[in-house]
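[1] just need the structure, nothing else, for what follows:
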Amino acid sequence: MTTTTTTTTTTSTAGPIAAPGSGPLDDWRPEDEAFWAQAGAGIARRNLIFSVLSEHIGFSVWSLWSVIVLFLGPAYGFDPAQKFTLTAVPTLVGGAMRIPYTFAVARFGGRNWTVVSALLLLLPTTAIAIVLEPGVSYGTLLAVAALAGVGGGNFASSMANINAFYPQRLKGWALGINAGGGNLGVPAVQLVGLAVLATAGAGHPRLLLVVYIPLIVLAALLSARYMDNLPALRNDKGAMREVAREPHAWVMSLLYIGTFGSFIGFGFAFGQVLQVQFHAEFATPVKAAYLTFLGPLLGSLVRPVGGWFADRWGGARVTFWNFVAMAGAALVVYLASRQESLGLFLTGFVLLFVFSGLGNGSAYKMIPAIFAAKLGPGPAARRKSGALMGIAGAIGALGGVLVNIAFRESFLNSGRGDAAYLAFLAFYGLCLVVTWAVYLRPSARRLAGV
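    So this is what the prediction gives:
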């Protein structure tokens, strides 16, 4: 009798596979292995695919200004410090947007909010198309750059949504795929920018928008057609207030500043750093663009690997050793800068991108593992881990602002990035100490399995 009931429930829940987006998934039990094998895996995979697409385009729009600044030649009259500010502004706004975007999933549903958040990307892209030309005021560009922050919010809502679809044993892989696919939006827009610079020249930045505006509309349409809402997420409205009183929320936010903050900050700033610090080698924007995309591309591709490593060996252990590696890479960049060795500098920076990507995956795996250890796998743990993803994602993104500010001040004061590289090294040292002290140090209070 029990078998018959289970089969009937699973069969009825499997309906959205044939008619995705037709209604909410009222019965969702990812930890039930029979349900997962028969219906859950297929539904979750479909939602993951279209979540990645929308988030990918969101990241591209968020990081548009890492490319736009390469088009701002002498005719615009902006110095390097002003350009670093233009890339910092969308990072700041994007981090702040992640809090309301996490709430939005609980309020409107994952599919519904994915559609709305995709359409919101039309605001910054059309604004750039309207105002970008020599003679535009710096204040106008700052305001338009701020609009690009909506692309940064997509990450938080997407991760909170996908976290609810997958069982605990697969969260590291699923969240890594979701985040890594989204992160690929950074090198993707930089490759598109390179193509425009190499073929049409620096005088045609609007060609970027000819590519992305149709993609935004397509992502919204596909999300509406193929994604689903999980009513269980509507129980998350008060979770963020509860999680904000949890000490682990602030520890994980600190660690995420070190991983994701580094990734997005370096992704926005790398092209400018090359042009300012190695001006002779990268005198034209197209020369810098040839290398700008490489680090974000590798960092995005390895993010799911970081999640997989964390599934296998534990998120805290992988995150700890990853910060050791990031500190080593920062030291390499500093030494290369002092020696003015371009080859060593590029090697160190690419390693920083790779390790920040690995750390993104392992740190995000730690979040659901913390609440699974405290509450056991189930709705309560999913509820709080989704909320913490919003908080950590928002604060972590602010690390990208700090990266750009560090570069701005370092280049303003000395014409070099050395002070910034030492600051990164010190911060990674702090993060590895915190990871060990809270999650790895032998202690009766240590959470098992994080």
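[2] from now on I want contacts and neighbour counts done on CA atoms only, so please keep to that.
    OK.
[3] run the chain-centre distance for the helix or strand where Ala249 lies.
    If you go by DSSP states H and E, Ala249 is part of helix 247-256. Centroid displacement of helix 247-256 relative to its chain, using C-alpha atoms, centre = their mean, to the nearest Å, is 16 Å.
[4] what comes up buried for that helix?
    His248, Ala249, Trp250, Met252, Ser253, Leu254, Leu255, Tyr256 (16 or more other C-alpha atoms under 10 Å).
[5] show residues contacting the helix or strand just after that helix.
    The helix or strand immediately downstream of helix 247-256 is helix 262-277, counting by DSSP H and E. The list of residues contacting helix 262-277 from outside it, by C-alpha atoms under 8 Å, 6 or more residues apart in numbering, reads 63, 65-66, 70, 80, 84, 87-88, 91, 186, 281-285, 288-289, 291-293, 295-296, 299, 353, 356-357, 397, 399-404, 407, 415-417.
[6] got it, and stretch 206-226?
    Taking C-alpha under 8 Å, 6+ apart as the rule, stretch 206-226 contacts 20-21, 46-47, 50-51, 53-54, 57, 111-112, 114-116, 118-119, 121-122, 125-126, 128-129, 192-193, 196.
[7] just stretch 100-111 next, same as before
    Here stretch 100-111 makes contact (C-alpha under 8 Å, 6+ apart) with 21, 113, 153-154, 156-158, 160-161, 223-224, 227-231, 233-237, 386-387, 390.
[8] just the buried positions in it, please.
    Tyr101, Thr102, Phe103, Ala104, Val105, Ala106, Arg107, Phe108, Gly109, Gly110, Arg111.
[9] and the angle for whichever strand or helix holds the first one with helix 262-277?
    To tie it back to what came earlier, the one meant is Tyr101. Here Tyr101 sits within helix 80-108, counting by DSSP H and E. Angle of helix 80-108 versus helix 262-277, following axes from the mean of the first three to the mean of the last three C-alpha atoms, to 10 degrees, is 160 degrees.
[10] and helix 80-108, how far out from the chain middle?
    Going by C-alpha atoms, centre = their mean, where helix 80-108 is centred and where its chain is centred differ by 11 Å.
[11] before we move on, what about stretch 305-320?
    Its chain's C-alpha centre and that of stretch 305-320 lie 18 Å apart, by C-alpha atoms, centre = their mean.
[12] what about it, how long is it end to end?
    15 Å (C-alpha to C-alpha, to the nearest Å).
[13] buried stuff in that stretch?
    305-311, 314-320.
[14] for stretch 36-47, same thing?
    Buried positions in stretch 36-47, judged by neighbour count with 16+ other C-alpha under 10 Å: Trp36, Ala39, Gly40, Ala41, Ile43, Ala44, Asn47.
[15] want to put them side by side, so please do this one too:
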Amino acid sequence: MTAPGTAPAPPTDPNASSASSKAPSKKGSHWIEEWDPENEEFWNAKGEKIARRNLLFSVLSEHIGFSIWTMWSVLVLFMGPEYGLTPADKFLLTSMVTLVGAVVRVPYTFAVAIFGGRNWTIVSAALLLVPTVAAFTVMEPGTSFNTFLLVGLLAGIGGGNFASSMTNINAFFPLRKKGWALGLNAGGGNIGVPVIQLAALAIIGAGGGPRVLLGIYIPLILVAAVLAALFMDNLASVKNDTGAAKDAAKDAHTWIMSFLYIGTFGSFIGYSFAFGQVLQNQFGRTPLEAAYVTFIGPLLGSLIRPLGGWLADKHGGAKITLYNYVGMGVATAVLIAASMEKSLALFTVAFVVLFVLSGLGNGSTFKMIPGIFQAKALAKGLEGEAAAAYGRRLSGASMGLIGAVGALGGVGINLAFRQSFLSYGSGTGAFVAFLAFYGACFVVTWAVYLRRPTGRITASGTASEAKSQLSYAEV
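    The predicted structure is shown next:
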């Protein structure tokens, strides 16, 4: 699976010198002209080293992007009564930040194919200065809610870094390594959520204010942009193809996987924004008390995401995703019981378990994408490089759409909590809705990707469809 609309890379001589893997001088030294990760000799000789280097600095940029995207989940903890904001105002604020982060994922995905992975990483990292400096400027009592909302919307661009980073790194690794590589890339980015929460905990504990936290991130953003410029590469084989986006949008599997990704990543990012506020509003925790535990769930959920990708590589993403939804449903049922019984200890443990499962599911669902389109290619009768090119083209283009729709789940979670607190004074009503949604995700995963077709196969076309459906169990 490559970037949106990626054309297949030409065959590469694995014995060629490293200089031959670079583009002509007119493009510059950071352009790689020939790239063939599926060729094991090329991969072992030099491809893996290059891919891992780009992965490392992509993770750094995406990590800071996640921190900036989710910084308002932390900043609202600093905003006491003197700021004049109600719990509903804060949930609305974090919902809108999440919404922008979801929407910008689509253009960020295609920016890699237009500008190059390295070039866009530099730009997208530098752009993080805008919301950070803006928040540093307005973060004080007396600022209007509308101003906070406008500045919060700027932070949404940090959510776009995930899409461009995943699309870029996806092009560097062979199919057999994608689950691990994409899981590690995404997990390293996701961990930006607990890191900024831990930083906030330390600052609150030391008696500092929100501007101290923001001031720490401004130089880190500059470092990420400079390191990307020095050590990352562009792949010349990643070429813009608007037709790939249209084809991916027409494919039902793009939207089915978007639905499933709402259940996993939507839960992760939504709960990351909401966990501290729920503890404050439902259990009366102070900002410091809430900060002591809010980072644990996102931290564990981020660390386990590569494991979800690895398990999917080994056992099939559909199977891991199915069992994962069972676990998420059980954890949510426990949350409902803990919420009704007002048991803070049980509530906190169950919430952390739900975070862990959402992270595991993030890895398994994203690994399904290249496998699904590869299975479709084989079902169409394509073989060899033709099948691989078809799978890379559509799976790469679908990643931005799936990532964007999945992030919209975070918007839904924050809006659900907002309505639940307005209507019932607690988050219980929201958790009931989440439980029903996880049940629907379980049914869809089983029905589309794991259910064995029944009845006799009487025509060659039906046989082909049956073969295709059965192969999804291994995606």
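[16] so the helix holding Tyr101 of structure 1 corresponds to what in structure 2?
    Helix 80-108 of structure 1 corresponds to residues 87-115 in structure 2, going by TM-score structural alignment.
[17] which residues does the aligned partner of Ser58 of structure 2 in structure 1 contact?
    Using TM-score structural alignment as the criterion, Ser58 of structure 2 maps onto Ser51 of structure 1. The contact partners of Ser51 of structure 1, by C-alpha under 8 Å, 6+ apart, come to Thr114, Ser158, Ile162, Asn178, Ser223.
[18] what residue of structure 2 takes the place of the fourth one?
    For Asn178 of structure 1, the equivalent position in structure 2 is taken to be Asn185, counting by TM-score structural alignment.
[19] in this structure that match contacts Arg53, no?
    No: using C-alpha atoms under 8 Å, Asn185 of structure 2 is not in contact with Arg53; the gap is 11.8 Å.
[20] excluding its backbone neighbours, what's nearest Gly412 of structure 1?
    No Gly there; residue 412 of structure 1 is Leu. Distances taken as C-alpha to C-alpha, 6 or more residues apart in numbering place Ala81 nearest to Leu412 of structure 1, at 6.9 Å, with adjacent residues excluded.
[21] alignment lookup: Phe371 of structure 1 to structure 2.
    Under the alignment (TM-score structural alignment), Phe371 of structure 1 maps onto Phe373.
[22] again with Leu25 of structure 1
    Using TM-score structural alignment, Leu25 of structure 1 pairs with Ile32 in structure 2.
[23] and the gap between its match and Leu150 of structure 2?
    Ile32 of structure 2 is 40 Å from Leu150 of structure 2, by C-alpha to C-alpha.
[24] got it, and Glu140 of structure 2?
    Distance of Glu140 of structure 2 to Leu150 of structure 2, given as C-alpha to C-alpha: 15 Å.
[25] same check, this time on Ala387 of structure 2
    46 Å.
[26] more neighbours: which of these two?
    Ala387 (20 against 16; other C-alpha atoms under 10 Å).
[27] is it true that that one touches Gly371?
    No: Ala387 of structure 2 is beyond contact range of Gly371, at 11.4 Å (criterion: C-alpha under 8 Å).
[28] quick check: Leu441 of structure 1 vs Asp311 of structure 1, distance?
    Actually, residue 441 of structure 1 is Arg. It isn't Leu. According to C-alpha to C-alpha, Arg441 of structure 1 and Asp311 of structure 1 sit 20 Å apart.
[29] quick one: buried residues of stretch 141-159 of structure 2?
    For stretch 141-159 of structure 2, using 16+ other C-alpha under 10 Å, the buried residues are Phe148, Leu149, Leu150, Val151, Gly152, Leu153, Leu154, Ala155, Gly156, Ile157, Gly158, Gly159.
[30] list only those of the contacts of stretch 100-111 of structure 1 flagged as buried.
    21, 113, 153-154, 156-158, 160-161, 223-224, 227-231, 233-234, 236-237, 386-387, 390.
[31] counterpart of Arg234 of structure 1 in structure 2?
    Arg234 of structure 1 maps onto Lys239 in structure 2, by TM-score structural alignment.
[32] helix/strand/coil for that match?
    Classification of Lys239 of structure 2 by DSSP: H, G, I helix; E, B strand; the rest coil places it in coil.
[33] now the residue nearest to Leu412 of structure 1: how far from Val144 of structure 1?
    For Ala81 of structure 1, the distance to Val144 of structure 1 - C-alpha to C-alpha - is 18 Å.
[34] what of Ile43 of structure 1?
    The value you get for Ile43 of structure 1 to Val144 of structure 1, if C-alpha to C-alpha is used, is 38 Å.
[35] how many neighbours does Asn119 of structure 2 have?
    20.
[36] if I pick it, what's in contact with it?
    Ala229, Asn234.
[37] now the helix or strand containing it against helix 105-115, angle please.
    Taking DSSP H and E as the criterion, Asn119 of structure 2 maps to helix 117-127. Counting by the same axes, to 10 degrees, helix 117-127 of structure 2 lies at 130 degrees to helix 105-115.
[38] what's the helix or strand following helix 117-127 of structure 2 aligned against in structure 1?
    Using DSSP H and E, the helix or strand that follows helix 117-127 of structure 2 towards the C-terminus is helix 129-138. Taken onto structure 1 by TM-score structural alignment, helix 129-138 of structure 2 occupies residues 122-131 there.
[39] quick one: the matching stretch to chain centroid distance?
    22 Å.
[40] residues contacting that stretch, please?
    For stretch 122-131 of structure 1, using C-alpha under 8 Å, 6+ apart, the contacting residues are Val61, Thr140, Leu141, Val144, Ala145, Leu147, Ala148, Arg206, Leu209, Tyr212, Ile213, Ile216.
[41] from Ser63 of structure 1, how far off is the second one?
    In this structure, Thr140 of structure 1 lies at 18 Å from Ser63 of structure 1, with C-alpha to C-alpha as the measure.
[42] do the same with Gly390 of structure 1
    19 Å.
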